[in-house]
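Chemist: next comes the sequence, and after it the predicted model I'd like to discuss.
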Amino acid sequence: MDNGHVAKACESCRKSKTRCDGEAPCERCRRRNSDCSYRVKARNRQRIHRRVTNPASASPKTHSEARRHSPAGSPTPNHEASDVLDSQAPSHMQMRDDNVYQSVIATHGDESSSAEHSRLFYGPSSQFAFLQQIHRKVLSSDLQKQSSQSDVQDGGPGLDLFRQRSIFFGTPSRISPRSNHTSDSISSTVPLSQAKDFLNRYKTIYCGVFPLFTDTELDDLFRHLYDEESENVLTSHTKAIALAILANGGLAAGFTNLAEKLFVMANQEAIFSLDVVSLPAIQLLILLSEYQNNMGRPNSVYLHLGVACRKALAMGLHRESNATSTNPNNVSKRQATLWCLYFNENFQSLALGRESAIKMADISTPLPSSHTVLASLCKLAHIAEDGARVIYGLRHASLGKLYVAAEEIHVRIREFAAESGIGSPGFANRHKIPDGIASLIIHNVYYHTILLTFRPFLIAESALPSTQNNVSPQQVWLRQASRYAVNAAQDSIAYASYMFQKDDVCRSSRYNAFFLDASCVVLLFDILQHPSKHACNVEYIQMALLALSSMDQDEPVTTCSRSIEQTLRIVERTISGQRTDSAARDFFALTNHPLHWHPQQSHQAIQFPSLDPNLQNSADQLIQFRDLPGSVGEELPQVSEMPSGAESNGCFANPYSPYDIVATDLYNFFPVNNISPYDPVHFAHGEDINP
């Protein structure tokens, strides 16, 4: 590298404080196979004493946090567009200092017993935090009066109402962890013929996506596991890996109880090497986390991956070293293990709204070019990592600024899709990725990344005062941002449904239920905001329920199905009541106004009136949304059917009474009142993806 002075360093080198050669791309970014971008607008730094004395400057805490969470290769913000938004925003529309990013927390068990009491936190990007918005919207008649200044809100009532508590805290184990299975023979637990089916199922689903082991290595491991007379005696750690592989395969094959026993046996074998820092130790934790992921235990997934990241950092797996082995197979295996860990850790952290333990800025090891599916997932996870920082990790002065940041992330997502052959942007290169389960996994992550990028704008649009619901043409970008999220949810459901019909293997991964559930919740929230879209969105929700019904009817699939059905019933009941109240108000206003009173025209003021002209016009004859075709159920469950604890606390005696409920408040998370007119030059059109 030239020792001369470089006028400008790329964003990746600047943020990692690494010397840059000023090329495009620079040597470091080219070696890491990452994006290399340069700041377009020069920064005018203030002197230290000016920054301290300037009362309008941002707090040092905000800047330090932003720098600490800024990964290498992150997008350069469009400062010029942001400056335009700021200049057009009135001074009273600046974001207040007490606005916070709000999350959800819940407790489980008896608080008097520390051993049985559990308390979990999920951040604003999590599914549980967004689900609380529906909880808040259906249980409140005056949303604007329910603001709270607390960073974290109690989400317990919402979890009970929408039947999500078991996933929030993790589905209970079917095998007691206290039972000792170390002396059990593997052949007596799983017959050889059945074990072969489990192994083949694992190969079909995981080997092409997460290449931790080759087919030959798996066959050898399987042979030694069942060959009791073999001279190659397996160590406890190697045996734990073999059991974890069979557990994942058994779960995918639908043998949940047997898979649970294999999972417990794998954990009991691994207990003898908890402090071991090695490649197999990291691979085992990835396998265990994948099992827990498909069993609906997100918190356990986060803990397993966190330990795996600590071991990877302790091993130096994230740093490229000249002292590495010259064996190319060992190098490839280390790379594959590291990037499998990176993808799972970052995507799971984003989905749970928690901080990830390893970021792209920490890694200098190149992407595994020989594993195209894994490389594509890691590139997408990198974009999602930047999106989490920009959308959920930084404070923006206005909602328009947030939209500019989201659009920059969206541009990168579309460029990735076009290059990788994903969705409508990648139609020309649609044959670049393998078909089947690999394609479904990439598309699920792709659509969910778009959904998380633009889902905040659904809340922002809903939180607008009623006088601002009719957004001006200059603010059409807010509706466009909401459409991005809704379109991504619909496309995700449509593609998953298509793949379920095309390939039976796609239905065996239970984690698909998470993506279907997340998409349905977005569509249900959209129905609450726009009841006229009920018929269209319910069509996709029914498609998702049909897809879930084609999967193994076991946890967590059944929980997701029940939750979607319950939420749909509540939403339909809510919008039906809104229609009735609105029509009644319009009717009485019309009949009491002297300029508009006419006995033959009073029916025109009622929305969805009865089609029978002989009936008297009243709110009782309105067509109710719950009677529309496609409704999952007619009535809400009685209070006695609610989970334990809900009835005793009196939370659901009248679930539609306008009292102040303790729920997640994400409305303060977004600068809703800071809408700035947006320049049409930066307007981007949505995408419709028809599989």
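Modeler: All right, it came through fine. Numbering: from 1, shown residues only.
Chemist: every contact and neighbour count from this point should use C-alpha atoms.
Modeler: Fine.
Chemist: buried ones in the lengthiest helix in the chain?
Modeler: Ranked by residue count, the top helix of the chain under DSSP state H comes out as helix 557-592. Buried residues in helix 557-592, counting neighbours by 16 or more other C-alpha atoms under 10 Å, are found at 557-561, 563-576, 579-580, 583-584, 586-587, 590-591.
Chemist: which stretches of the stretch 151-300 of the chain form strands?
Modeler: Taking DSSP state E, counting those that start in this stretch as the criterion, the stretch 151-300 of the chain carries its strands at 152-154.
Chemist: can you pull out the helices in it?
Modeler: 156-161, 165-169, 186-189, 192-202, 215-226, 236-252, 256-270, 279-294, 298-315 (DSSP state H, counting those that start in this stretch).
Chemist: nearest to residue 425, out of those?
Modeler: Within the helices of the stretch 151-300 of the chain, the stretch nearest residue 425 is helix 279-294; the backing value is 29.6 Å (C-alpha to C-alpha).
Chemist: report the angle between the axes of that closest one and helix 298-315?
Modeler: With axes from the mean of the first three to the mean of the last three C-alpha atoms, to 10 degrees applied, the angle from helix 279-294 to helix 298-315 works out at 160 degrees.
Chemist: how far is helix 279-294 from where the chain is centred?
Modeler: Offset of helix 279-294 from its chain centre (C-alpha atoms, centre = their mean, to the nearest Å): 20 Å.
Chemist: ok, stretch 130-149 next?
Modeler: With C-alpha atoms, centre = their mean, you get 21 Å for stretch 130-149.
Chemist: before we move on, the earlier item: of all the helices of the stretch 151-300 of the chain, which gets the most neighbours per residue?
Modeler: Among these, helix 236-252 has the highest mean neighbour count (mean count of other C-alpha atoms under 10 Å), at a mean of 25.
Chemist: Three-state assignment for residue 120, please.
Modeler: strand (DSSP: H, G, I helix; E, B strand; the rest coil).
Chemist: that one touches residue 167, doesn't it?
Modeler: No. In this structure residue 120 lies outside contact range of residue 167 using C-alpha atoms under 8 Å: 11.6 Å.
Chemist: below is structure B, check it against A:
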Amino acid sequence: LNSQTREAPQSNSRIDEDPVTNKKQQELRAGIGAFDDNTEAYQFYGPSSHFSFVQRLYQRIRRQGNAPLNVSRQVPEGLRKWGIERQIFTYGNECSSSKNSVPDGSFLPKELGEAFISAYFTLMHPQGPILSERDVRQTWEALWTGPSYTPNQSKKLAQQKAILYMVLAIGARLTDHEPSSSDAWAQHFYDRAGVPTDSFEETSLLGTHLLLLRAMYGMQIGRPNMMYLYLGHASRSAMALGLHRAQVVAGNNSFLNTLRLTFWTTFYMERMVSMFTGRPSCFVDESIDTPHPTDCQHAEDGSQNIEYAYIRAMAALGKISERIMACHYSPTKPTRVSDLTEVNRVNNECSGALNELLETLPPYLHFFDDKTPIGETWQEVQRICLGATYHIACILMMRPALVYVTFFESKQQAQDSIGDRIDIQRDIKRTVSSAKDLISLVHDGFFNRCLAMRRDGNMVYFIVSACLVLLFDVLDTETTSAHATEVFQEVEKGLKCLDQIDHIGSTTGRAISLDVMKIAKDALKSTEPTTHLGTNLMESFTWLNNEMFDQAPYDSASSWLYNSLEMPSFDYSTVGMTDLFGPNGGADLMVPMAFDMMGQGLQVADGNYIPSQTAPQNQ
């Protein structure tokens, strides 16, 4: 026994001092940069980011497990090959494209504008309840009184109009079904809102809200860099207002509660985007003592969303995410194997905090129980968003084990390199389980509980991240055919969810699902020298057989693919709404004033809006 006791430290010491293993630990914390030759724009994404993981997956498929993650000032090869780079740089798609411009003389029916506002308050407001619907609709009605009743000299009114334009822009992105026309209006109102220069020099609540709304718009068009920048500005604006301090926002009246809502919404969104992009957060937890928002007895503006358990839960996730980032992804943390004992301790503490969070949730937020009764739309929106974020936090906490294995020939070799400090197989199983749970949650929401969530482009990030984790896992040489089949069944569920999302910037969920299919096919091809997984799976999943991946642009999805997935078209009537974009559902969204036979509308004229009256009908 004494002999064994003496030998154990020697073994651990040998592992600790292995410079190759320590180097691999350091590589886990490497990020990637992307450089655009056309504009000389450059963006960096840390190791927790979606983009870094895509490149890791590409390297694993190419059997480049020991290659550095980022080697030159260009778009990394994996992101370029699979079309992911379009989510990094805009290339002017949203702004300069003629299909996304609204010319003077175009006509916005009042009914459609109100549909945009309703879409915002149905889907986005529950995720960030910072605005008063009554105030927004009052500003909207003011546009119909004509220019003489809406003087632009008023700075506050100008801010209110900018808020309205952002609500219209986001609402247009959240409105189904034909994306081209609504996206044109979205871009138009986004440009019209602008951001006054003094928003970066002086602080106000409305100015902070405007910055938050710009970030929310970025969520809907799949621009993580845009989200990070605007949320950074909003965060500093909120702190400049003192919203992070109890002495400023403590109290029982509704205005102070709005201030607390604004701060904690900004806090959780900024923390989540920092985690998703692998970049530092603006907030320091020790500097924050503002209380959480309290539930209201009734909503002054008639809104149903008067409970803020969602905001409190997301704020808690924001704090947990910071610990995960500091422990697993910080470049300044020690990376020797001996430090993994501390990593394991932090993981256990974060897992405990996540479990404690579940116990604080009201029943309508029980995303972990698929038998939970279906609630109001705002409750279901919050349930899906909270659950998806929770699962992403779990994935990012355990995912380093999945990546670490790629530096070795086998899981056992990876485990031997670190001893018993971390159970690699356990962490991988937890990562894969969280990815499956995330896809099941979103799929249940899209097809059963809350069909309106199909219009939320922000869901793309969560679905794709989960699919990539599953594909990463199936590449392991020890993967059995049964496990691979189970994994691809979950991936297929994710693809069906992506197919339902129309609005993601200049592309669509269908196009992004093709990106994932291409990755899946490449992943299977890479297993062919050692296994027969590809042959077996292509018999079960017919969409893997077609050569379209290698011949056509990803955006040109053809019907064979979606027929093979048995993807149903969206029946808009099932959610009790009219399809304004269908062939018979509504008038053209951008018709000249001379053809206005619908009643009231707003005509675009030199960047302003002229209310129109009902055109005379022919008898």
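Modeler: Received it, and whenever you're ready, just let me know what you need. Nothing here was measured: the structure is a model prediction, and the numbers come from that model.
Chemist: TM-score for the pair, please.
Modeler: Superposed pair, TM-score by TM-score structural alignment, normalised by the length of the second structure: 0.74. Supporting alignment: 506 aligned residues with a C-alpha RMSD of 3.5 Å.
Chemist: need the contact list for the aligned partner of residue 261 of the second structure in the first structure.
Modeler: Alignment note (TM-score structural alignment): residue 261 of the second structure maps to residue 336 of the first structure. By C-alpha atoms under 8 Å, 6 or more residues apart in numbering, the contact set of residue 336 of the first structure is 210, 211, 212, 368, 371, 374.
Chemist: ditto for residue 486 of the first structure
Modeler: 451, 522, 523, 526.
Chemist: what's it aligned with over in the second structure?
Modeler: Here residue 486 of the first structure is matched to residue 432 in the second structure, going by TM-score structural alignment.
Chemist: give me the secondary structure label for that match.
Modeler: Per three-state DSSP, the secondary structure class of residue 432 of the second structure is helix.
Chemist: can you tell me how far it is from residue 234 of the second structure?
Modeler: As judged by C-alpha to C-alpha, to the nearest Å, residue 432 of the second structure and residue 234 of the second structure stand 34 Å apart.
Chemist: please apply the same query to residue 430 of the second structure.
Modeler: Per C-alpha to C-alpha, residue 430 of the second structure is found 35 Å from residue 234 of the second structure.
Chemist: same question, residue 244 of the second structure
Modeler: In terms of C-alpha to C-alpha, residue 244 of the second structure sits 12 Å off from residue 234 of the second structure.
Chemist: swap in residue 82 of the second structure?
Modeler: Using C-alpha to C-alpha, residue 82 of the second structure is found at 33 Å from residue 234 of the second structure.
Chemist: swap in residue 414 of the second structure?
Modeler: Here the criterion is C-alpha to C-alpha. By it, residue 414 of the second structure lies 43 Å from residue 234 of the second structure.
Chemist: do residue 108 of the second structure as well
Modeler: Taking C-alpha to C-alpha, one finds residue 108 of the second structure at 31 Å from residue 234 of the second structure.
Chemist: now do residue 385 of the second structure
Modeler: 21 Å.
Chemist: what of residue 357 of the second structure?
Modeler: 26 Å.
Chemist: check residue 170 of the second structure too.
Modeler: For residue 170 of the second structure relative to residue 234 of the second structure (C-alpha to C-alpha), the value is 17 Å.
Chemist: kindly report the same for residue 285 of the second structure.
Modeler: Following C-alpha to C-alpha, the distance that separates residue 285 of the second structure from residue 234 of the second structure is 17 Å.
Chemist: same check on residue 9 of the second structure?
Modeler: Distance from residue 9 of the second structure to residue 234 of the second structure, by C-alpha to C-alpha: 51 Å.
Chemist: list the contacts of the spatially most central residue of the first structure.
Modeler: When C-alpha atoms, centre = their mean is applied to the first structure, the residue found nearest the centroid is residue 351 (3.5 Å). Contacts for residue 351 of the first structure were tallied using C-alpha under 8 Å, 6+ apart; they are 125, 126, 127.
Chemist: can you check residue 418 of the second structure too?
Modeler: Going by C-alpha under 8 Å, 6+ apart, residue 418 of the second structure touches 15, 16, 337.
Chemist: need those residues in JSON lines (columns: neighbour count, secondary structure and distance to residue 92 of the second structure).
Modeler: Formatted as JSON lines, the contacts of residue 418 of the second structure follow (neighbours: other C-alpha atoms under 10 Å; DSSP: H, G, I helix; E, B strand; the rest coil; distance: C-alpha to C-alpha, whole Å):
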{"residue": "15", "neighbour count": "20", "secondary structure": "helix", "distance to residue 92 of the second structure": "51"}
{"residue": "16", "neighbour count": "18", "secondary structure": "helix", "distance to residue 92 of the second structure": "50"}
{"residue": "337", "neighbour count": "25", "secondary structure": "helix", "distance to residue 92 of the second structure": "46"}
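Chemist: now residue 216 of the first structure: how far from residue 290 of the first structure?
Modeler: Distance, residue 216 of the first structure to residue 290 of the first structure, by C-alpha to C-alpha: 21 Å.
Chemist: please apply the same query to residue 483 of the first structure.
Modeler: Using C-alpha to C-alpha, residue 483 of the first structure is found at 32 Å from residue 290 of the first structure.
Chemist: do residue 477 of the first structure as well
Modeler: 38 Å.
Chemist: repeat that for residue 516 of the first structure.
Modeler: Taking C-alpha to C-alpha, one finds residue 516 of the first structure at 18 Å from residue 290 of the first structure.
Chemist: so what does residue 355 of the first structure match up with in the second structure?
Modeler: Match for residue 355 of the first structure (TM-score structural alignment): residue 280.
Chemist: SS state for its match?
Modeler: Going by three-state DSSP: residue 280 of the second structure is coil.
Chemist: quick one: contacts for the closest residue to it other than its chain neighbours?
Modeler: Distances taken as C-alpha to C-alpha, 6 or more residues apart in numbering place residue 274 nearest to residue 280 of the second structure, at 6.0 Å, with adjacent residues excluded. Residues in contact with residue 274 of the second structure (C-alpha under 8 Å, 6+ apart) are 228, 280, 281.
Chemist: residue 501 of the first structure: which of the helices of the stretch 151-300 of the first structure is closest?
Modeler: Evaluated over the helices of the stretch 151-300 of the first structure, closeness to residue 501 of the first structure peaks at helix 236-252, with 17.0 Å, by C-alpha to C-alpha.
Chemist: what's the closest non-adjacent residue to residue 163 of the first structure?
Modeler: residue 563 (5.3 Å).
Chemist: counterpart of that neighbour in the second structure?
Modeler: Match for residue 563 of the first structure (TM-score structural alignment): residue 515.
Chemist: and its match, how far is that from residue 533 of the second structure?
Modeler: To residue 533 of the second structure, residue 515 of the second structure is 20 Å away according to C-alpha to C-alpha.
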